[in-house]
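*Asks:* here is a sequence with its predicted model. Questions after.
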Amino acid sequence: MGDRKNTFLQTMHGLRNKEIYGTPLPQYKQEAIGHRLAHSQSLMKKDLRGHFGCVNAIEFSSNGKFIASGGDDRRLLLWDVGQSMFDSENPAKNPDVIDTLHISNINSCCFDCLDGKIATGGNDGQVIIHDFHVHQSTAVYGLSDAVYCLSADPQNSTILATANDEGKAQIIDTRLSMDTIPFVLADLDSAMHSIMYNPMDPRLLVTANSKHGIGLWDIRMPLKCLNYKSTIQNCMSVRFNSLGDKIMALRRRSGPVLYDVGKPSPIYEFDYSTYYNACTLKSCSFAGL
């Protein structure tokens, strides 16, 4: 048995102990977070500067070699992680700038599953496809309203899902002509803020809606969904974990909530006295599994 002060707790185990044994919050923080950071041999950070305004979208490529980012300056920047983070001889390495045709803020971006193309969505209602290798826009899809979120099919490099202000979740197939009407998966009466493919089963997608909360959709049964229960239905962000069996959502004026995919009631509702989100759209993400 090691010294208790050097014991690292997995987050879910720490939460369980806190609930069952009444572990004081400061002690839980120290066990689950403080020691882990203090003893980490790989933790580092570096500011990547290149945008001229708010950065609204950021995504890693699936191989982890690149980062794409977009924001209020309407530019898509492509960062080489190795050069940007670890090249001590060239610490000021600038990102590659990919010209876009957006006329308003970029809200979302994503790599396709082969890391060959990057899609961006913006307040102008456009979804634009950019070729990763030639750094140019290759296709523009006009939707009816602001696009808040994009998600790439984890198995098909030509398919992506969109969530927009009109309340629709739509599927775009880039093999079809740009004037083809996208497939409508969901059509609600309030803004659709977030969408994500299940990483293990792309027939399933999860959405976050500003009025109807969290919904699980099956591509084979459009316009029908499983709604997850929550004390607050106004939802702004939703994510699957990497195994596709858990869902985390972020609600307005409330903390994050965690679900098992097959159960409509939450596993855990997170709460912290000083945490509050109300005005702007925020996002959530799993760390690790």
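*Replies:* Yep, that arrived. Residues are numbered from 1 along each chain as shown.

*Asks:* okay, CA-based contacts and neighbour counts for the rest of this
*Replies:* Will do.

*Asks:* ok, for residue 166, nearest residue in space, not its chain neighbours?
*Replies:* residue 191 (5.5 Å; C-alpha to C-alpha, 6 or more residues apart in numbering).

*Asks:* okay, now the one to match up with it:
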Amino acid sequence: MMKKRSRTDLDQAVVNVCKRELGQLSTRDFAHRLAASEDLVLRLEIHKKLEKHEGCVNTLSFNSGGDVLISGSDDLRVILWDWETGRVKLSFNSGHRNNVFQAKFMPFSDDRIIVTCAADGEIRQAQILEGGEVKTILLGKHKDSRVHKLAIEPGSPHIFYSCGEDGVVQHFDLRTRSATELFTCRSINDPRSFQPYVHLNAIAIDPRNPNLFAVGGMDEFARLYDIRKYSWDGSSDFGQPADYFCPQHLIGNGDAGITGLSFSDQSELLVSYNNELIYLFTRDMGLGNPPFPSFSSPISMGSDTSEVEPGSIASSSSMDVDGKNAAQAYKGHRNCETVKGVSFFGPRCEYVSSGSDCGRIFIWKKRGGELIRVMEADRDVVNCTEPHPHTMALASSGIESDIKIWTPKAIERATLPTNIGQVKPKARGWMYRLASPEDLMLQLFSLQRQRTSPESVVQNSVMDSELLELILSFNANSDVSSDDGGDAANHDDSLG
């Protein structure tokens, strides 16, 4: 049975009104407190369903004014929406040859310059001309690699970054239409690594200091870089991060991987892990440069999160094994089947939101990590939860071809469902999604090397099972794969 919610929010609202009237609370702070009210989160419900795409919707982004939503899909199209009315303002072919993974407006471009990336490895620019005609051009490419994310430099109409599965991070300047390859993200010296670079899934820029950006991918570390350390003549070794972030119990975990990153307005870094939890780091939680003291022990470091089954809502510890502040954990969702994003929500990033393999949206309080809202949003998987820049509205998308707009207009306050954690993910997670024969060969070489090592002889029967599962996984993917961007081909490749 769910307990009734207290009158805390209502009582606090009355206090805030009194403080405002007495001059003890500024109008701006009063508006922010009102907009961030938990009551609004509990009254979110579907305002509109935006239905025009013909494939999975992999990316959502609002313009700076908040009146236009842009989306991209497996159908290779980009659509601009008047989300309040559900009307399509503009729909155009992206120019990509495979699933569109991200589409974003460039700042101060009057919403006429859009940059996109996709599974074809290309980064493109779309310019909306007078009369609604759209001109697309190729800006750059990641060779033989899907490009998952772009990061726009806050306040700049010209600068953005890309990252891809080839481990490469590129810098773009629209004034010259040139791409600069900054570095390839290298694996830390780990004998278990079967390739020298890290497949990158996410990149984000610190809004308070746009010189800093973080990347994350198919290992356990979120890496922070400072673009000021890059020498544009190529003379610097810019591949060395300024800092690393990782929960203590995941250091040395060869199965860990990052699917989503997000910076708050207070420079906190939110990191979402596959088949694990979401963690919040402050700048003082960085690990410094490798080798790390704990790196030689690839086992649980004693954090209470190491034993937590994804899908549970147990409380999280705020201390690590050394008694220092540990990353705040957010629990309850499942992130195994696709590469999901993660985002802050609220006027001052008071909440954290994520999609889940169970087809629901999860919302937690940033402070303390309390799960306060779970919303049914997709028949299969929710990959994107995009907050409105100014109001307590939220856009979501996933495997279904529609987009759902959530606004706080419900009469009744929602309560948490009783079946959290009961929805189990499929047996095969996204870490085993093999997109090409090359991916299969890399995995096979890795397993073969483990089989021939002296300490692994007793585990050969287990590895035989892993090898069989690997081949079956590849065959299953091959059976449904196609290059036409069809819906059936891309359940596995949808990104948030």
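*Replies:* Sure thing, it's come through. All of these numbers come straight from a predicted model, not from anything done at the bench.

*Asks:* need the TM-score from the superposition.
*Replies:* Between these two chains, after superposing, the TM-score reads 0.78 (TM-score structural alignment, normalised by the length of the first structure); 251 aligned residues with a C-alpha RMSD of 2.6 Å.

*Asks:* on that earlier part again, so what's the aligned residue in the second structure for the residue nearest to residue 166 of the first structure up against?
*Replies:* Taking TM-score structural alignment, residue 191 of the first structure has residue 199 as its aligned residue in the second structure. The contact partners of residue 199 of the second structure, taken as C-alpha atoms under 8 Å, 6 or more residues apart in numbering, are 164-167, 217-218.

*Asks:* report the buried members of those residues.
*Replies:* Listed as buried from those are 164-167, 217-218; burial here means 16 or more other C-alpha atoms under 10 Å.

*Asks:* coming back round to it: any idea how far the match of residue 191 of the first structure lies from residue 167 of the second structure?
*Replies:* From residue 199 of the second structure across to residue 167 of the second structure, the span is 5 Å (C-alpha to C-alpha, to the nearest Å).

*Asks:* before we move on, what about residue 250 of the second structure?
*Replies:* Taken as C-alpha to C-alpha, the span from residue 250 of the second structure to residue 167 of the second structure is 21 Å.

*Asks:* same question for residue 67 of the second structure.
*Replies:* According to C-alpha to C-alpha, residue 67 of the second structure stands 35 Å off from residue 167 of the second structure.

*Asks:* do the same with residue 48 of the second structure
*Replies:* Counting by C-alpha to C-alpha, the separation of residue 48 of the second structure from residue 167 of the second structure is 38 Å.

*Asks:* one more: residue 374 of the second structure?
*Replies:* Using C-alpha to C-alpha, we find residue 374 of the second structure at a distance of 34 Å from residue 167 of the second structure.

*Asks:* what's the counterpart of residue 83 of the second structure in the first structure?
*Replies:* Using TM-score structural alignment, the partner of residue 83 of the second structure in the first structure is residue 81.

*Asks:* ok, its match touching residue 66?
*Replies:* Yes. If you go by C-alpha atoms under 8 Å, residue 81 of the first structure and residue 66 touch, sitting 5.3 Å apart.

*Asks:* how about residue 157 of the second structure, what's its partner in the first structure?
*Replies:* Aligned counterpart of residue 157 of the second structure in the first structure: residue 157 (TM-score structural alignment).

*Asks:* against residue 69 of the first structure, how distant is that match?
*Replies:* Distance from residue 157 of the first structure to residue 69 of the first structure, counting by C-alpha to C-alpha: 19 Å.

*Asks:* neighbour count for those two, which is higher?
*Replies:* Neighbour count, other C-alpha atoms under 10 Å: between residue 157 of the first structure and residue 69, residue 69 has more, with 25 against 18.

*Asks:* so which of the contacts of residue 199 of the second structure sit within strands?
*Replies:* Per DSSP state E, strands hold the following members of those: 164, 217.

*Asks:* compare the contacts of residue 199 of the second structure with the first structure and list the ones that remain.
*Replies:* On the basis of both residues aligned by TM-score structural alignment, their matches' C-alpha atoms under 8 Å, what survives of these in the first structure is 164-167, 217-218.

*Asks:* spatially, what comes nearest to residue 144 of the first structure if we skip its sequence neighbours?
*Replies:* With sequence-adjacent residues excluded and distances taken as C-alpha to C-alpha, 6+ apart, residue 144 of the first structure is closest to residue 125, at 6.0 Å.

*Asks:* the one you found: neighbour count?
*Replies:* Number of residues near residue 125 of the first structure (other C-alpha under 10 Å) recorded here: 21.

*Asks:* what's the counterpart of it in the second structure?
*Replies:* Correspondence of residue 125 of the first structure to the second structure, assessed by TM-score structural alignment: residue 121.

*Asks:* which strands and helices sit next to the top helix by length along the first structure?
*Replies:* Scanning the first structure for the helix with the most residues, using DSSP state H, yields helix 11-21. If contacts are counted by 3 or more C-alpha pairs under 8 Å, 6 or more residues apart in numbering; DSSP states H and E, helix 11-21 of the first structure sits against helix 25-29.

*Asks:* show me the strands in the stretch 1-150 of the first structure, by range?
*Replies:* 55-60, 66-71, 76-80, 96-98, 106-111, 117-122, 126-131, 136-142, 147-152 (DSSP state E, counting those that start in this stretch).

*Asks:* can you list contacts of the last one?
*Replies:* Residues lying outside strand 147-152 of the first structure but in contact with it, judged by C-alpha under 8 Å, 6+ apart, are 107-113, 119-127, 159-165, 192-197.

*Asks:* of the residues you listed, buried ones?
*Replies:* Among the contacts of strand 147-152 of the first structure, those classed as buried by 16+ other C-alpha under 10 Å are 107-113, 119-127, 159-165, 192-197.

*Asks:* check contacts around the residue mapped onto residue 328 of the second structure from the first structure.
*Replies:* Using TM-score structural alignment, the equivalent of residue 328 of the second structure in the first structure is residue 268. Going by C-alpha under 8 Å, 6+ apart, residue 268 of the first structure touches 257-259.
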